[in-house]
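Q: With the sequence up front, the predicted model follows.
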Amino acid sequence: MEKSKVFALQFAKVYPMYVRKAEAKGRTKAELDAVIEWLTGYDATALQQQIDRGNSLETFFAQARLNPNATKITGVICGHRVEAIDDPLMQKIRWLDKLVDELAKGKAMEKIQRK
């Protein structure tokens, strides 16, 4: 998938996939939302507004208040080291993917949230 197509994806289309992935591994939607809130600063109301508005991933991250500890997210997602991704928006998208993967793999919330 081209980068521009990824950036244009609606968060509302991606979010249910994250929920399914987390729940399939015994985690809850509330835990997923906590991870998203930690990364983006969106509380439950703001997250729902992003979904209701049909915002693209580009808009979703442009309006987010990223956690300063997000730069501590490291590792491999989709065959790429997240800390080595050059495009800032793609890196943010992959940070979220990495956090969702960690949640689904049973990692403790304190470790996911890089406190």
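A: Yep, it's here.
Q: Could you use CA atoms for every contact and neighbour count after this?
A: Noted.
Q: residues contacting the most centrally placed residue in the chain?
A: The centroid of the chain falls nearest to residue 96 when counting by C-alpha atoms, centre = their mean (2.3 Å). By C-alpha atoms under 8 Å, 6 or more residues apart in numbering, residue 96 lies in contact with 36, 39.
Q: So what's the gap between the helix ranked longest in the chain and the chain middle?
A: Counting by DSSP state H, the longest helix found in the chain is helix 88-104. Computed by C-alpha atoms, centre = their mean, to the nearest Å, the separation of helix 88-104 from the middle of its chain amounts to 5 Å.
Q: May I see the buried residues of the helix or strand following that helix?
A: Remark: after helix 88-104, the chain's next helix or strand is helix 109-112, criterion DSSP states H and E. Within helix 109-112, the residues that count as buried by 16 or more other C-alpha atoms under 10 Å are 109, 112.
Q: let's bring in a second model and compare:
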Amino acid sequence: MNQHKIFTMPFASVYPHYVKKAERKGRTKSEVDHVIFWLTGYNKEQLDIVLTEKTNFETFFKNAPQLNPNVSKITGVICGHRDEDIEDPLMQKIRYLDKLIDELAKGKPMEKILRS
């Protein structure tokens, strides 16, 4: 899938997959939301609006209240690419979220996922 398709894809179309992935591994929707809130600065009401309005990934990240200042601590490989080496800022943010959801699904403690 090319980047433009990912950027214009509604966040709401991927969100259930994040939740399902986490729940299959014994984690909760609430934990998925917590990770999203940590990364983006959104709160529950704002996330609900994003999901209802079918906001695309580009707008989701562009309108994020505040990217977490510890985002640079998210390192590693996701989808075959090192997070810190991804040049497109939007794709990097999408991969950061993918990485956090993967860590959640793998059972990492929340304090490690949130780089506390």
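A: Right, received. Where do you want to start? These figures come from a predicted structure and were not determined experimentally.
Q: about what we covered before: buried stuff in the longest helix of the first structure?
A: Buried, per 16+ other C-alpha under 10 Å, within helix 88-104 of the first structure: 89-104.
Q: Stretch 23-38 of the first structure now?
A: Buried residues in stretch 23-38 of the first structure, counted by 16+ other C-alpha under 10 Å: 23, 27-29, 31-38.
Q: So residue 43 of the second structure is in contact with residue 37, correct?
A: Yes: using C-alpha atoms under 8 Å, residue 43 of the second structure is in contact with residue 37, at 5.8 Å.
Q: How many neighbouring residues does the nearest residue to residue 103 of the first structure once chain neighbours are set aside have?
A: Leaving aside its sequence neighbours, residue 103 of the first structure sits nearest to residue 22 (C-alpha to C-alpha, 6 or more residues apart in numbering; 6.7 Å). By other C-alpha atoms under 10 Å, the residues close to residue 22 of the first structure number 23.
Q: do the same with residue 51 of the second structure
A: 18.
Q: What distance do you get for it to residue 112 of the second structure?
A: Noted for residue 51 of the second structure: a distance of 27 Å to residue 112 of the second structure, by C-alpha to C-alpha, to the nearest Å.
Q: same thing with residue 35 of the second structure?
A: The gap separating residue 35 of the second structure from residue 112 of the second structure is 11 Å, by C-alpha to C-alpha.
Q: how about residue 102 of the first structure, what does it touch?
A: residue 112.
Q: What is the aligned counterpart of it in the second structure?
A: In the second structure, the residue paired with residue 102 of the first structure is residue 103, using TM-score structural alignment.
Q: Quick check: its match vs residue 72 of the second structure, distance?
A: Relative to residue 72 of the second structure, residue 103 of the second structure is positioned 16 Å away (C-alpha to C-alpha).
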